[in-house]
Structures are given as C-alpha cells and as structure tokens.
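Visitor: Give me a 3D structure for the following:
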Amino acid sequence: MSSDLLHTPLYSLHIEAEAKMVPFAGYDMPVQYPLGVKKEHLHTREAAGLFDVSHMGQVFLKGANAAKMLEALTPVDIMDLPEGKQKYALFTNEQGGLMDDLMVSNLNDGLFVVVNAACKAQDIAHMQKNLVEGVELEVWDRALLAIQGPKAAEVMARFAPEVADMVFMDSRRITINGADCIIGRAGYTGEDGYEISMPADQAEAITRLLLAESEVEWVGLGARDSLRLESGLCLYGHDIDTTTTPVEASLLWAISKNRRLGGEREGGFPGADIILNQIVTKDVNRKRIGMKGLAKAPVREGAELFNAEGEKIGVVTSGTAGPSVGHPIAMGYVEKAYAALDTDIFAEVRGKRLPMQVAKMPFVTQRYYRG
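Guide: Predicted structure coming up:
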C-alpha cells in the first residue's frame, strides 16, 4: 500500500527525523515525531512548530476576470480583496452544502488559491469547469510549510526581515535563501505564524535553515489536529462536508455581507437561495457546537450525543484531550434546541454516557498578530 502513496518534497527529511508515517489524503505523511503528539502540541503553543503541508493543493488563477470567476463559486467577496491580502473562503454546491474550504490571496498578478488535500482534484476540476474567457488556471507543484507559535515571527525575521511588517491575513511574495516564496501570515493553530509556499527543489534547504533554529521543532498531523480543534477550526470531511450548510456549520462570519440579501452583489453563488433563506429564517435543524468534557476521558469523532432523557440529539465530529486547556474538548452537531452555551449533554463512549457541556469556541485565546 505504501508504494502507492505520494511523497511531499520533504519526505526524506521526515524519514531522517524518524517520523511515524501514515497514509493521509493519498500521501505518506508524518503523524508524529519522537517528541510525541502532546509535546509537539505544547511546543507549538510555547515556541515554534514546523508543519509540512505540501499535500495541500496550490492553484494560481490569472486574467482580468479571475476574481469575478472565483466569486461566482463562493459566498465570499473576492473582487474587492485588496492586493497583498488573503481570505478564508468556501466552495458551495447547489444544495447549499460545503464542497471545501480554502484560502485565497490577491498577489496583484493573480489569485493564489490553497485547497484541502483530499479535495484538490475535485476543486481543480470545479474551477476548470467554470473558467471564463481570459482566465487561466495553473496547478502548482510547490512545497508548502507552516511555522506556527509565539516565536514564529522572530525566527522568520532572521531569514526575511520584511515578514515582521506583515499582519494577520497579509500575503506577499518574499525571497528566502534565494527562493521565490509566497508567504501568508496565517495558519491552522490559532497561533501567530506563517504559511510559506516555495519551489519544490529549494524546499529542503529552506526547511533545514528553519529547523536549525533552537525554537523550531517538527510537528505532525496528530498535533496539528489537536491544535486546530482547540482553536475552534473546522476540518473538512469531518466537521464540514457536502451535507452541511454554512449556517448549520456556524460559519456565517465567512459569508461576506455584500453577498447576503440586500448586499451589493447579493447571491450569485451555488446554493445561494438555500443559504440566504437559512440566514434570514434561521430555519436549520442542527448547529455545530463546541463541547467541554466534564469527565477525564476524551470523546472522539463518531461518539453519539444524548440529552438528559436519553434521547439522541447529535454526534461528535472531532475530539481531543485538550493538551493546552487541561480537559477534554470536542466539536460536533446537535439539534438546535440544545445548542445554547452551558447546555448539559452526554456523549456515549464504550457504553458509558459521559457528561459534557456546550462551550464557546475557540477553547483557547487566538493569538493572531493584528499589529
């Protein structure tokens, strides 16, 4: 099986670092290193964690109508995205469901789009199918690194001083070690940090430079998952998918105001009638919520949720022990009547009903650098 898996440009470095490798989205990826998932998680919160996310899809759209074309596929304002900025976006389908979530950067000469690894073939085909005259789509075969944590900016400034001037959701072309990189000040951990797209043949050299810094440690998929969950961030295919709408998924903040009813460019995206109606009527049967575990045992994805009367009311979509917060946390969907903060609910784990409480997300304070 492993011979059928793809390798990122940094695969040999993971083997050198004695990573435990697992299949993920068609790639052989590091789930953890000798440090271990919990210590990798805490190191990211305290210093700087380095993540290989080269399995993600990287696409470049160029042409005068690139922003207009992409905006027709998402409920997000792309046409007014300022140069040097990036935005979180959603691909929706005709049923109002979520095909994927993605990041879009305006680099002036085009739009740099990063999509999820498991969805990239579908997303690229979706964009190609909807290309308009004068718009070109390039699929980039580049490496992608994320450096996250309170020491990330300090480390990066040693190699590219101009990154210190960037704020959260800035995106720029910057040279590191002679390589033409695209750097965004963002990430998937709730910490300050950067995502760095770089030529595949120069990735190993840049990665070795970063790893040589005392603050930096490799971090695998295991800790990446627990870090993003503590930060209240969705994982596509688990917390959101084609069966969930942005309203059910509590992602209303991701729908631009000028794409809502009465906005300058109201609607005009797949599933708009369904999604806009849900925004107005609040007519959804379930909502995505955060949960604090009141027992010691963590509650994992797939655990069913019950009310005090023993009636099933929902399901857990992500769960972790919560290394930074000191108690189990989870994310999932419940019937709307049980979505209010502090509502007591129960998760079934190995035949036992464990007490939980609906809690505010994120579970940790997000520390994005806003200047």
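
Visitor: only C-alpha atoms for contact and neighbour calcs from this point on.
Guide: Noted.

Visitor: Tell me the spacing between residue 13 and residue 112.
Guide: The spacing between residue 13 and residue 112, counted by CA to CA, to the nearest Å, is 27 Å.

Visitor: neighbour-wise, which of the two wins?
Guide: The neighbour comparison of residue 13 against residue 112 (other CA atoms under 10 Å) goes to residue 112, with 21 against 15.

Visitor: what helix or strand is the more buried one on?
Guide: Secondary structure assigned from DSSP states H and E places residue 112 in strand 111-115.

Visitor: Which residues does that strand contact?
Guide: 56-62, 66-67, 100-106, 123 (CA atoms under 8 Å, 6 or more residues apart in numbering).

Visitor: Now the very next helix or strand once past it: buried residues?
Guide: Following strand 111-115 in sequence order, the next helix or strand is helix 120-129 (DSSP H and E). By neighbour count with 16 or more other CA atoms under 10 Å, helix 120-129 contains the buried residues 120, 123-124, 127.

Visitor: One more: stretch 352-365?
Guide: In terms of neighbour count (16+ other CA under 10 Å), stretch 352-365 has its buried residues at 353-359, 361, 363-364.

Visitor: Out of those residues, which sit inside strands?
Guide: Using DSSP state E, the subset of those located in strands is 353-359.

Visitor: Same list (those) but as TSV, adding distance to residue 80.
Guide: Formatted as TSV, these follow (distance: CA to CA, whole Å):
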residue	distance to residue 80
353	49
354	47
355	46
356	42
357	40
358	37
359	35
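
Visitor: To check against the first, give me the structure of this:
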Amino acid sequence: MTDISARDLPLKDIHLAAGAKFGPFAGWNMPLTYPAGVMKEHLHTREHVGLFDISHMKLFVVSGSGAAAMLAKACPIDAAAMPIRQSKLSFFLNDNAGIMDDLIITRLGDERFMVVANAGNAVADEAHLRAVSANFNVVLEPLDRVFIAIQGPEAAAVLADAGIDTGGLVFMNGFEPRANWFMSRSGYTGEDGFEIGLPEADARALVEKLVTDERAQWIGLAARDSLRLEAGLCLHGNDIDASTNPVNAALLWAIPKELRETGTFIGADALRAAIAAGATEKRVGLKPEGRQPVRGGAPLVDDDGNSVGRVTSGGFGPSATHPVAMGYVRADLAKPGAAKLFAEVRGSRIPVEVAPLPFTQHRYFKG
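Guide: Predicted coordinates:
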C-alpha cells in the first residue's frame, strides 16, 4: 500500500513498469517485491545479480581541512589514518554510547570524505553532523542522488559488460569515477557487489543498460531483508538503536582498539565504561526449530518461562533453507548450547538455539 505522506523514489516509474508492489519504509514508498516473488528474488541475487534501488539512503560529502578531525569527533574512527579509497563501518554514538546510526565512511581525498547514512536517520544525522561541524573547518554537503546497489557473484561482470569501469575496487573501497558519481564495493547482502550514487539522468541510462542483461534482476525490500539477515548484518531500528551500545551489539570489532582506550569521540567515556563492565546481553544468531519463522519482537524465555532476551529480526532464509533470526540474550546464554531457549509466538513456545553468524558465508571480493 502506498503512503501518500511518504516520499517517492526518483525512479518510481521504472519500478512500476517492472511490476513492483510498493510499501512504506523509513518515510519512503519502496518497492517491496516484484513479480518473481521474494524467494526467487533472494536466490537470484545469491546466484546472479540483484539490482536494488536504495535512493532512500542519504549521502553526505564532508570536506575541508577539518574534515578528518570532525569525523573523529563524531565517530569512533581514525579518519586521518584512512588511506584514500578506503571505506569503513562506523557509528554516531550518543553520550551513553548508544548507536544513533551506523554509517559507511569513505575517504575520497586528503580533505574529502563520503558518509552514507540510513534513510530513517537522515534528518537527525544531518543535524548531528552540522552541530559537530560547528567547531571545525568543514563543508557539509548533502547530495541529491539516485543510489543503486548491484549485488551478487556476477556483479562485476555485469557492470563491465555495461561499460562501467569499477576502478579496481576491492571490498570496502570507494571512489568518484566521474563528476557527481560515487561508487563503492560494498553492500548489504553478504555477496560481492557495488553501490553507485549518481544523478537521476545518469541513473536512468545505467539502469536501462543493466536490466537488458538477463543476469540482472530488480530486487525488492523484502528480499533485501532476508539477504541481510542471512548475512548477519544489523538493521538500525531493529537490531541496533540509540539504546544499544557496541559492546552488547557485538560490534566492537569496528572500533580500533587504540580508540576504545584513548579516543575522544562523542560517547568515548561511556563506551570505555561499558567495555569495563562487560556485556549485559549479547547480539546473537538464532535458529528456530522447525519451519515456522520467528519475527522481530518475540520474547525469548528459558525452560522455566523466565525472560532471557528478545528477537530483533527474523524470517525464513531461502539460502540457509531454514528460519533465521537475530536477537539479544543474557550474556551468559550467548554461546551455542548454553541453555534451552524458546521464542513466544502467539501463545506458543518455539524452541530456538543460539547459532553462529552469518547463516550464509560472506563472499566479498577482497582481491
């Protein structure tokens, strides 16, 4: 169902022509599925190439002599030490070390960075960046771009055949291949792939080429969610939010050890306190018994019915061939086999076991 109060994607007409069914997400009307259906869309991405319109996400250019220092204040990242073309996962933390958003930051030049933020947080993220920037010599430029993800094992070949030079990128690298274009080798599926931000006219020409390749197929938000869940990737607002710190979320790996100990980023003191105290709960993979998916919001209980955690994301994993979920459990229960757990679903208890993440192996191209 279309939400008349939500924003439409610039390429909405193309998605309508492709038979997309739309629904609201993060203030946007997004393609949820196409005629092939979620299962086939998911498997096509794993086997060939999925095309995703992710124009709801927001790109910001941060430039100027103070750009690296400003980002090091706003995020637990050593931006000045990043090589040009490197991309890194980072976070906006609040004073309590809660994750206000997760971001991908790419160094494009000595004094130029690209920040990719989540759609639902774009307005708050811009306000936060402007507030932090006030004390630094930086220019913050929100970009008006179409953003297309090309994901799957044949992504590089499909782009090459469409005449797109990927610049020798490897996983978690990015650059500006031409004026007003941004390209990174990253994504949200666990597969090799690229994300390209570009002006609408250029995007229409690119998409027209890509969809003529039988290896490439439009993929909706529903399959994007099952792909990222199988890959063990967090969705902000579900698996992490402003009340979640990187310790409990099992995301400390994204913060360099030296910064954890001596960094002066926003939330640094609270993060150090959380590290010292240890995790009170931990984000884990969850594998429900049987074939019934367990959805986000389901409580987790032990054999005696005591609350021990919650499911934050869940569904069926077409590639894993069984239900998959993610959630938080009490820290002492976070190892496989530590306890018998159950998800409460509509008055029934479904046995679940703590499972390693990801559910499907990552296949990123690292050179």
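
Visitor: Tell me how they score on TM after superposing.
Guide: The TM-score (TM-score structural alignment, normalised by the length of the second structure) is 0.96; 363 aligned residues with a CA RMSD of 1.4 Å.

Visitor: quick one, helices of the first structure?
Guide: 11-16, 37-46, 66-71, 120-129, 152-157, 203-211, 221-230, 272-281 (DSSP state H).

Visitor: and these, which is most packed in?
Guide: Among these, ranked by average contacts under mean count of other CA atoms under 10 Å, first place goes to helix 221-230 (a mean of 23).

Visitor: That one vs the second structure, average distance?
Guide: Its aligned residues in the second structure lie a mean 0.4 Å from helix 221-230 of the first structure after superposition (mean CA distance after the TM-score superposition for the first structure).

Visitor: Residue 349 of the first structure -> the second structure?
Guide: Correspondence of residue 349 of the first structure to the second structure, assessed by TM-score structural alignment: residue 345.

Visitor: just residue 259 of the first structure next, same as before
Guide: Residue 259 of the first structure maps onto residue 259 in the second structure when the alignment is built from TM-score structural alignment.

Visitor: Surely its match touches residue 79?
Guide: No - in this structure residue 259 of the second structure lies outside contact range of residue 79 using CA atoms under 8 Å: 11.4 Å.

Visitor: Report the central residue of the second structure.
Guide: Central residue of the second structure (CA atoms, centre = their mean): residue 188, 5.3 Å from the mean position.

Visitor: which ones are touching it?
Guide: If a contact means CA under 8 Å, 6+ apart, then residue 188 of the second structure has 224, 227-228, 233 as its contacts.

Visitor: any idea which of the residues you listed is closest to residue 159 of the second structure?
Guide: The closest of those to residue 159 of the second structure turns out to be residue 224 (CA to CA; 20.0 Å).

Visitor: residue contacts, the residue lying closest to that closest one once chain neighbours are set aside?
Guide: If the residues on either side of it in the chain are set aside, residue 224 of the second structure comes closest to residue 189, at 6.9 Å by CA to CA, 6 or more residues apart in numbering. Applying CA under 8 Å, 6+ apart, we find residue 189 of the second structure in contact with 151, 224, 227-228, 231.

Visitor: mind checking what residue 189 of the second structure lines up with in the first structure?
Guide: Aligning on TM-score structural alignment places residue 189 of the second structure opposite residue 189 in the first structure.

Visitor: Any figure for the gap between that match and residue 85 of the first structure?
Guide: Per CA to CA, residue 189 of the first structure is found 19 Å from residue 85 of the first structure.

Visitor: now residue 315 of the first structure
Guide: Distance, residue 315 of the first structure to residue 85 of the first structure, by CA to CA: 36 Å.

Visitor: Equivalent analysis for residue 279 of the first structure, please.
Guide: Per CA to CA, residue 279 of the first structure is found 27 Å from residue 85 of the first structure.

Visitor: ok, now residue 179 of the first structure?
Guide: Per CA to CA, residue 179 of the first structure is found 21 Å from residue 85 of the first structure.

Visitor: Check the burial of the closest residue in space to residue 239 of the second structure that isn't next to it in sequence by counting its neighbours.
Guide: Distance criterion CA to CA, 6+ apart; nearest residue to residue 239 of the second structure, sequence neighbours excluded, is residue 312 at 5.2 Å. As a burial measure, residue 312 of the second structure scores 22 neighbours (other CA under 10 Å).

Visitor: What's the match for residue 312 of the second structure in the first structure?
Guide: Counting by TM-score structural alignment, residue 312 of the second structure lines up with residue 317 in the first structure.
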